[in-house]
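>>> structure for the following, please:
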Amino acid sequence: MTAPEAPPPPVVHAPVPDDPDAHFVCPAPFDPTAEEVLPEARQKALEAGHWRMVWWKLRRHRLAVVSGLVLIGLYLIVLFAEVLAPYALGDRDTNHIYAPPQRIHLVHEGEFIGPFVYPVQYTLDMVRLKREYTPDTRTPQPIRFFCSGPSYEFWGMIPADFHLMCAPEGGTLFLLGTDRLGQDMFSRLLYGTRISMTVGLIGIAISFVIGVTLGGLAGYLGGWIDTVVQRMIEILRSLPELPLWMALSAAVPVTWSPIVVFFCITLILGLIDWPGLARAVRSKLLALREEDYVTAAQLMGARPARVIGRHLLPNFSSHLIASVTLSIPGMILGETALSFLGLGLRPPVTSWGVMLTEAQNIEAVVLYPWLMTPMAAVMIAVLAFNFLGDGLRDAADPYD
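This is a model prediction of the structure:
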């Protein structure tokens, strides 16, 4: 008895198009070697480097972008303080002591004149022992722009007298008022920006070099070097910062020149601030030193300094930049606090902290509140650095 034959396989008919004259085209077989055609935006994202990706993420953080523009403006003031200030540093007007801020007007009695101020006249109130300033609204005084004004030495080297704006002929231009010596607060604020913002950069440069060097050695080499660095960090972190700043600043002789005192203050700030950065670098290197590319570099004979500098640090350089940006406000606040207490920079050097010493007397603050304007500058700078640092930290996160 023969076995029954297997039924023939079913015939699968391809769908016939409605048009009888049309030709049916079979789909092309899958070719694994064919290149995938990607949208242009996705292709650019795949080909972009690390720093371009960080920049794209940072641009989406609008608050960080605005903060970056504010900081660029502050450092432009650092470069061109003499040109932007209407008065030279140290100029005094004894006829306008504790003068209030003058408002800028554009229209006088319905007629457009342009930026101008009204002259002020003062009378002495013998009851409150306060100068009363009254604007004379009859005679507008136009502000001069791109003009020749008080002479100065640009960056202490090039004699010049060019100013972005100057006081009216025979008048005054006190946009933020004057202090007890009759000095223009707006001009002093611009000059103080140079010192206060520079202290943060120099101090963080010192802290960065020490922190990256010691943290890198501790994280990469380990052993007794790691133990010594860790004990140094713990000792410094256990000390209260403000009393330590005060003690070291008080040790600076008052007879030294202002420039030497300036560098001593920045050195003190940098020497105290490095432990936080060193600990962050150490923890990163402990995680990265076991990677395959580090082992390959070691087998090729690379020295530890080259492995750390050329292979390990670039892998988290964006995080280092964010950490540095977040550390600069501490430097600015430290200099301001020391100068405010009389232990930091001293006149004739002008910084935001030195200017705030005028506001130590509560009576002066109540009667002349414009003496507190340097505090607003400190707040703007600190907030700008913090917001920019937060944006950089979020942009540098590879898992975002």
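>>> use CA for all of it now, contacts and neighbours both
OK.
>>> just the buried positions in stretch 55-75, please.
Buried residues in stretch 55-75, counting neighbours by 16 or more other Cα atoms under 10 Å, are found at 57, 58, 61, 63, 64, 65, 67, 68, 70, 71, 74, 75.
>>> from residue 65, how far out is the nearest residue to the first one once chain neighbours are set aside?
Closest residue in space to residue 57, ignoring its immediate chain neighbours: residue 395 at 5.0 Å, by Cα to Cα, 6 or more residues apart in numbering. Relative to residue 65, residue 395 is positioned 12 Å away (criterion: Cα to Cα, to the nearest Å).
>>> quick one: residues in contact with the longest strand along the chain.
Using DSSP state E, we find that the single longest strand of the chain is strand 144-154. Residues outside strand 144-154 that contact it (Cα atoms under 8 Å, 6 or more residues apart in numbering): 82, 86-88, 159-168.
>>> next, count neighbours for the closest residue in space to residue 288 that isn't next to it in sequence.
Leaving aside its sequence neighbours, residue 288 sits nearest to residue 312 (Cα to Cα, 6+ apart; 6.8 Å). If you count neighbours by other Cα atoms under 10 Å, residue 312 ends up with 21.
>>> which one of the buried residues of stretch 55-75 is nearest residue 362?
Residue 362 has its nearest neighbour among these in residue 74, at 29.2 Å by Cα to Cα.
>>> wait, what's in contact with the closest one?
By Cα under 8 Å, 6+ apart, the contact list for residue 74 reads 193, 197.
>>> could you measure from it over to residue 196?
Counting by Cα to Cα, the gap from residue 74 to residue 196 is 10 Å.
>>> same deal with residue 207?
Noted for residue 207: a distance of 17 Å to residue 196, by Cα to Cα.
>>> which residue of those two possesses the greater neighbour count?
A count of neighbours by other Cα under 10 Å puts residue 207 above the other of residue 207 and residue 196, at 27 against 24.
>>> following up with a second sequence; could you model it the same way so I can compare the two?
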Amino acid sequence: MNALPPSSGKLVHYVSDAPFDVQSVKRLTPEQERVYLASQWRLMWWKFKRHRLAVVASLVLLVLYGTIPFSEFLAPYNGSTRNTDFIRSPPQKMHLFHDGQFVGPFVYGKDYRLNMTDLKRDYTVNHANLQRIRFFCHGDPYQFWGLVPADVHLMCPADGGTLFLLGSDRLGRDVLSRMVYGARISLTVGLIGISISFLLGITIGGLAGYYGGWFDLLSQRAIEIVHSIPHIPLWLALAAVMPVTWSPMLVYFGITVILGLMDWTGLARAVRAKLLSLREEDYVLAARLMGAGTPRVLFRHLLPGFISHLIASATITIPSMILGETALSFLGLGLRPPVISWGVMLNEAQNMNVVALYPWLMLPVVPVILVILTFNFLGDGLRDAADPYN
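As a prediction, the model looks like this:
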């Protein structure tokens, strides 16, 4: 390498007889520096924001999970409050105008008579009975998170009126209020279950792929045994053996543990297969030579290499666990009253005659479908954002 004298004002490198002028190199613009110096997580965030459907799905999930701590406040009624005068009452529509005049949010009252032909209650709208909706009001008393007594609700029916925006069930309980309460159970069962599934899948699959040998052999045989058993009958059997004397909280945790123990095998195999190919890379050898232990090599160097697969697995596993809890509760082998979940509410819709006469009892299936779709859309966006080759 030669250079011109300092008097020339230029430093020229000769590579293969081709001069290279340092001053001719363009400096990076601030926008380019911002991209080239950005961290991996910042790059993932920028790519995720371009996936509009995933962003909308994340906002929807954020709203749904944000209601969990405030279920008692958001629900118009207590989840177990019964109104025997309005059994299986159809939904009441919310209105803002009455006779062309703006009066604020209100519903019309309903009158009913017993049809002696089929012993069914026939409800008719009473347009003369205008019932205003109250906001931030005192209503049914409740125990906030089972600890603090309170009676403040976001909205309440008028004094002496009713507020069944999604109708009532066979015991006169508000369907909307029970759906809000049920979100706390149905949405969190997936988070707890996936925590168990990921803990087992990443640990067992990671050790099997990193060490191999006898541990890999035993873990693969265990996975094959679990896979050979049909999941739905096994779920039903494990849920059926839970003692009927257990409290609703113990049954809830029992269901989450069952769901978590059944869904770790697929993730363990995926983690093992990926680590078998990555453990021979040069950067893994360099980490070992620098004295890094097995946990650091696994969680610091290897797992980030396929974080996109883990994200996709999580967004698929959570809705499958929600569906599992819903199916078990729908069949009467999962959560049982007085626990409120979407599956428990759908248990009342097993009779097709009931569904035909009172279709609003099927409304709890709407949030189940919504959650599954939003998790799938969110998973697509996160997987694309975390994929280093995308």
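>>> compared with structure 1, how much does the lengthiest strand in structure 2 deviate?
For structure 2, the longest strand by residue count, based on DSSP E, is strand 101-115. When structure 1 is overlaid, strand 101-115 of structure 2 sits 0.6 Å from its aligned residues on average, using mean Cα distance after the TM-score superposition for structure 1.
>>> and that strand, what does it pack against?
strand 95-98, strand 120-132 (3 or more Cα pairs under 8 Å, 6 or more residues apart in numbering; DSSP states H and E).
>>> for the aligned residue in structure 2 for residue 69 of structure 1, give its distance to residue 375 of structure 2.
By TM-score structural alignment, residue 69 of structure 1 lines up with residue 59 in structure 2. Going from residue 59 of structure 2 to residue 375 of structure 2 by Cα to Cα gives 11 Å.
>>> residue 258 of structure 2 too?
Per Cα to Cα, residue 258 of structure 2 is found 21 Å from residue 375 of structure 2.
>>> repeat that for residue 389 of structure 2.
Taking Cα to Cα as the measure, residue 389 of structure 2 falls 23 Å from residue 375 of structure 2.
>>> between those two, which one's more packed in?
residue 375 (23 against 6).
>>> would you map the helices across structure 1?
40-47, 50-60, 62-79, 81-84, 185-221, 223-238, 241-250, 258-288, 292-299, 304-306, 317-340, 352-356, 362-367, 373-395 (DSSP state H).
>>> out of these, which is the most enclosed?
With neighbours defined as mean count of other Cα atoms under 10 Å, the helices of structure 1 peak in mean count at helix 352-356, which reaches a mean of 26.
>>> what range in structure 1 does stretch 185-199 of structure 2 sit on?
Going by TM-score structural alignment: stretch 185-199 of structure 2 matches residues 195-209.
>>> mean per-residue distance, that stretch to structure 2?
Overlaying structure 2 shows stretch 195-209 of structure 1 at a mean distance of 0.4 Å from the equivalent residues (mean Cα distance after the TM-score superposition for structure 1).
>>> tally up the residues packed near the counterpart of residue 31 of structure 1 in structure 2, please.
Counting by TM-score structural alignment, residue 31 of structure 1 corresponds to residue 21 in structure 2. Using other Cα under 10 Å, the number of residues around residue 21 of structure 2 comes to 12.
>>> I figured residue 21 of structure 2 hits residue 15, correct?
No - using Cα atoms under 8 Å, residue 21 of structure 2 is not in contact with residue 15, being 11.5 Å away.
>>> would you mind finding the match for residue 261 of structure 1 in structure 2?
Residue pairing (TM-score structural alignment): residue 261 of structure 1 is matched to residue 251 of structure 2.
>>> ok, back up a step: residues in contact with the residue nearest to residue 288 of structure 1?
By Cα under 8 Å, 6+ apart, the residues touching residue 312 of structure 1 are 285, 288, 289, 294.
>>> nearest to residue 352 of structure 1, of the residues you listed?
Closest approach between these and residue 352 of structure 1, by Cα to Cα: residue 285, at 38.2 Å.
>>> now do the contacts for the aligned residue in structure 2 for the closest one.
Alignment note (TM-score structural alignment): residue 285 of structure 1 maps to residue 275 of structure 2. For residue 275 of structure 2, the contact set (Cα under 8 Å, 6+ apart) comprises 206, 209, 210, 302.
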